[in-house]
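Visitor: Sequence and predicted structure are below.
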Amino acid sequence: MNPLSKIVAAARGPVQAVNKALTRPAAHTPHAVARMLRGGSLEEAVRGRIVLITGASSGIGHATAVRIGAAGGTVVLVARGEEKLRATAAEVEAAGGTAHVHPCDLTDMDAIDALVAAVLEQHGRVDVLVNNAGRSIRRSLALSYERFHDFERTMQLNYFAPLRLMLGLLPGMRERRFGQVVNISSIGVQTKVPRFGAYIASKAALDTLSDAFQAETQDEGVRFTTVHMPLVRTPMIAPTTLYDNFPTLTPEEAGAVVCDAIVTRPRRFSPAFGRVASFADSITPEIMDFVRNRGFKMFPDSAAAKGRPDAGAEQDASVAQRVFVEFTNGNHW
């Protein structure tokens, strides 16, 4: 075993253990402790509640919906593809829950308004809104000069669509003096990773908007929860085949994080490295700039980002890349 491999082996255990402790639901996490102190459970949190989940046809949204179904909850499933939504609904109902399918193109503002009207007419209210649907683009600045539309489309799905849903559903939550908005954000907002400028800008906009809304509704029983999700193995990261070599959460593990957030209603739910990076960035951004630049230089643009999606698989991660990934666990480069 060469020296770098030894460093990887030595670092993997403690680094991953810290990140898992703060990312995955477990008996010793702060949110799980809060849940135990409150005596709460997912069953109690979703009993008699209506939970609307966007991006529910696959990945994190699908896993979250099935878990809520197993807890006996009622879910409103939203995504573009009706066939996949119906497959998710079948799994929710098989798990013991109730599911309602509402196909919607979240890039269409009028379609979102129609969705809100239909949901409120048919179900009366939404108690928990999970803004999970999103688009990620991994592309360097040098490849983005002629691609302004990358920034437009990420902002549309990751920011304007959740905002439109919130503006339609928050009046009812405030009137009833109960509700929760769970925004699936990214560790990238905390670490400010290179190549993801369009993506993290849209997520950061949603984060700060929710902070402002929370200040206005703090005493009204409405809670805004931001989940800074680490790298999850979903179709969204598939174009970057280099990620096949990196540790990730499964959609089921990520869904468990979302459900834990519904139970404990924290303001933020973040992995360890994201918290450390955010704190370090507030103290001395120059050091974090150096770390981010090293990561940028270490990992290339994907073939898809270069406009060559059929160029074949990327090379396996080098030992140096694996070392870097282990020490920035959960982050995407």
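Guide: Sure, I can see it.
Visitor: only C-alpha atoms for contact and neighbour calcs from this point on.
Guide: Noted.
Visitor: Which stretches in the protein count as strands?
Guide: 50-54, 74-79, 98-103, 128-131, 179-186, 222-229, 268-269 (DSSP state E).
Visitor: Which secondary structure elements does the last one sit against?
Guide: For strand 268-269, the contact count by 3 or more Cα pairs under 8 Å, 6 or more residues apart in numbering; DSSP states H and E identifies strand 222-229 as packing neighbours.
Visitor: what's the burial count for the closest residue to R135 other than its chain neighbours?
Guide: Nearest-residue entry for R135: T154, 5.7 Å, with adjacent residues in sequence omitted and distances by Cα to Cα, 6 or more residues apart in numbering. Neighbour count for T154, taken as other Cα atoms under 10 Å: 22.
Visitor: Does T154 touch R138 like I think?
Guide: No - applying Cα atoms under 8 Å, one finds T154 not in contact with R138, separated by 11.2 Å.
Visitor: take the one below as the second:
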Amino acid sequence: MSNALNKPGTESTPHAIVRSLRGHPSLPDAVRDKLVLITGASSGIGEAAAIAVGAAGGTVLLVARGEEKLRATAAKVESVGGVAHVHPCDLTDLDAIDKLVADVLAQHGRVDILVNNAGRSIRRSLALSYDRFHDYQRTMQLNYFAPVRLMLGVLPGMRERKSGQVINISSVGVLTRAPRFGAYIASKAALDTLADAWQAETQDDNVRFTTVYMSLVRTPMIAPTTLYQKFPALTPEQAAGVVCEAITDRPRRVSPAFGRFAFLADAITPEILDSVRNRGFKLFGDSTAAKGRPAPVDDDKLTPASKAFVEATRGVHW
């Protein structure tokens, strides 16, 4: 996975030359005259991606629950010369999603690129989850059912026009099967396998499904786990760079090296990876937030062993 360290909407000259030789368009070429719908656009990766796409000349359709924050994102997009439209929507409400799709198609006519970025992450061990079935329900609702509803709304137009892309922001945890994230990675894995099935059906329609197995990103979503303040993580702008490269390259999958290694190793010898995951599980405890208590001052301390483990598995959330 690229570090995506370039300024949003731009590419360094050497990088641009290499991409051109490989036949990949620049971001401005890829998003010119395109309508890009981004969910979770009020903060974090979604906001940063919207700014980058807007700066490159794409028109961004901003979706999230809070209208005020979306308007703030739209102002940032417009400040870099982009065009943004605000579409507030509670993505936990399936009827609201249907109305969103109807409004977007009525106002804009189509969606060329859909970025399913909005998501909910829950870090909680099995021992703390026996009476929390709702954790699994709410992650599945936002991480799986919401994007499915959106895709069912925009895919007919993409297929008819013989052009379109769906980018699903997943997690490296799906490849590593990170402990304590059962509810989260199960919902993301469901979306991943659905995209595989649908890609086979839409291959001849020039519709591309791209899954981005994102490394840990320093966003408000990870803030409750104060331990992550000590973990290496991408900035939202770096993560947005990964999304932008997914738009230009249209790959089927994007993942960090350790994620690919873990996925292959798990397929060959899951027992070894079980031991690695068990090691990570024992090195890092449940956060006090997961236990429903205020975080103590030392909640984010790492031991020498845990620091070494984090460095060896950079980008993975434990």
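Guide: Okay, I see it. Note that the structure is a prediction, hence the values are computed from the model and not measured.
Visitor: just to revisit the earlier point, after alignment, which residue of the second structure pairs with the residue nearest to R135 of the first structure?
Guide: In the second structure, the residue paired with T154 of the first structure is T139, using TM-score structural alignment.
Visitor: And its match, how close does it get to A118 of the second structure?
Guide: T139 of the second structure sits 11 Å away from A118 of the second structure, going by Cα to Cα, to the nearest Å.
Visitor: What of V242 of the second structure?
Guide: Applying Cα to Cα, the value for V242 of the second structure to A118 of the second structure is 16 Å.
Visitor: If you drop the residues flanking it in sequence, what lies closest to the counterpart of A198 of the first structure in the second structure?
Guide: Aligned counterpart of A198 of the first structure in the second structure: A183 (TM-score structural alignment). Leaving aside its chain neighbours, A183 of the second structure sits nearest to Y136 (5.0 Å; criterion: Cα to Cα, 6+ apart).
Visitor: Count the residues that sit near the one you found.
Guide: There are 16 residues near Y136 of the second structure, going by other Cα under 10 Å.
Visitor: Is it correct that it is in contact with F181?
Guide: No - using Cα under 8 Å, Y136 of the second structure is not in contact with F181; the gap is 10.3 Å.
Visitor: overlap in contacts of these two?
Guide: Counting by Cα atoms under 8 Å, 6 or more residues apart in numbering, Y136 of the second structure and F181 have no contacts in common.
Visitor: ranges for the helices of the stretch 1-150 of the second structure?
Guide: 13-21, 27-31, 44-55, 67-79, 94-108, 133-140, 146-161 (DSSP state H, counting those that start in this stretch).
Visitor: what span of the second structure lines up against stretch 54-70 of the first structure?
Guide: The aligned range for stretch 54-70 of the first structure in the second structure is 39-55, by TM-score structural alignment.
Visitor: quick one, what contacts the match of T154 of the first structure?
Guide: Contact analysis of T139 of the second structure by Cα under 8 Å, 6+ apart lists 119-122, 183-184, 187.
Visitor: Please apply the same query to E67 of the second structure.
Guide: By Cα under 8 Å, 6+ apart, the neighbours of E67 of the second structure are 86-88.
Visitor: who's in contact with the equivalent of F224 of the first structure over in the second structure?
Guide: With TM-score structural alignment as the criterion, the equivalent of F224 of the first structure in the second structure is F209. Shown in contact with F209 of the second structure (Cα under 8 Å, 6+ apart): 165-168, 195-196, 199, 250-252.
Visitor: Format those residues as CSV; extra columns: distance to M151 of the second structure and neighbour count.
Guide: Converted to CSV, these look like this (distance: Cα to Cα, whole Å; neighbours: other Cα atoms under 10 Å):
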residue, distance to M151 of the second structure, neighbour count
Q165, 10, 21
V166, 8, 27
I167, 10, 24
N168, 10, 24
A195, 10, 21
D196, 14, 14
Q199, 12, 18
R250, 17, 20
P251, 18, 15
R252, 16, 15
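Visitor: can you tell me which of these lies nearest to P25 of the second structure?
Guide: Ranked by distance to P25 of the second structure (Cα to Cα), these are led by R250 at 10.3 Å.
Visitor: To G292 of the second structure, which of the helices of the stretch 1-150 of the second structure lies closest?
Guide: Minimum separation from G292 of the second structure across the helices of the stretch 1-150 of the second structure (Cα to Cα) falls at helix 133-140, 13.7 Å.
Visitor: Return the mean post-superposition distance for that closest one against the first structure.
Guide: Helix 133-140 of the second structure, aligned to the first structure and superposed, deviates on average by 0.2 Å (mean Cα distance after the TM-score superposition for the first structure).
Visitor: how much does that helix deviate in direction from helix 146-161?
Guide: Between helix 133-140 of the second structure and helix 146-161, the angle comes out at 20 degrees (axes from the mean of the first three to the mean of the last three Cα atoms, to 10 degrees).
Visitor: Buried residues in helix 133-140 of the second structure, which are they?
Guide: In terms of neighbour count (16 or more other Cα atoms under 10 Å), helix 133-140 of the second structure has its buried residues at 135-136, 138-140.
Visitor: now swap in stretch 300-308 of the second structure and tell me
Guide: 300, 302, 306.
Visitor: for the last one, what are its contacts?
Guide: To tie it back to what came earlier, the one meant is S306 of the second structure. Counted by Cα under 8 Å, 6+ apart, S306 of the second structure has contacts 283-284.
Visitor: Now check the first structure for the residue matching it.
Guide: Matched to the first structure by TM-score structural alignment, S306 of the second structure sits across from Q321.
Visitor: do the same with T193 of the second structure
Guide: By TM-score structural alignment, T193 of the second structure lines up with T208 in the first structure.
Visitor: now G81 of the second structure
Guide: By TM-score structural alignment, G81 of the second structure lines up with G96.
Visitor: What is the neighbour count of that match?
Guide: Residues lying near G96 of the first structure (other Cα under 10 Å) number 18.
Visitor: again, but for P156 of the second structure
Guide: For P156 of the second structure, the neighbour count with other Cα under 10 Å is 12.
Visitor: for L234 of the second structure, same thing?
Guide: Using other Cα under 10 Å, L234 of the second structure has 19 other residues around it.
Visitor: Identify the residues contacting it.
Guide: With Cα under 8 Å, 6+ apart as the criterion, the residues that contact L234 of the second structure are 3, 215-218, 315.
Visitor: ok, now how distant is the residue nearest to R135 of the first structure from E326 of the first structure?
Guide: T154 of the first structure is 28 Å from E326 of the first structure, where distance means Cα to Cα.
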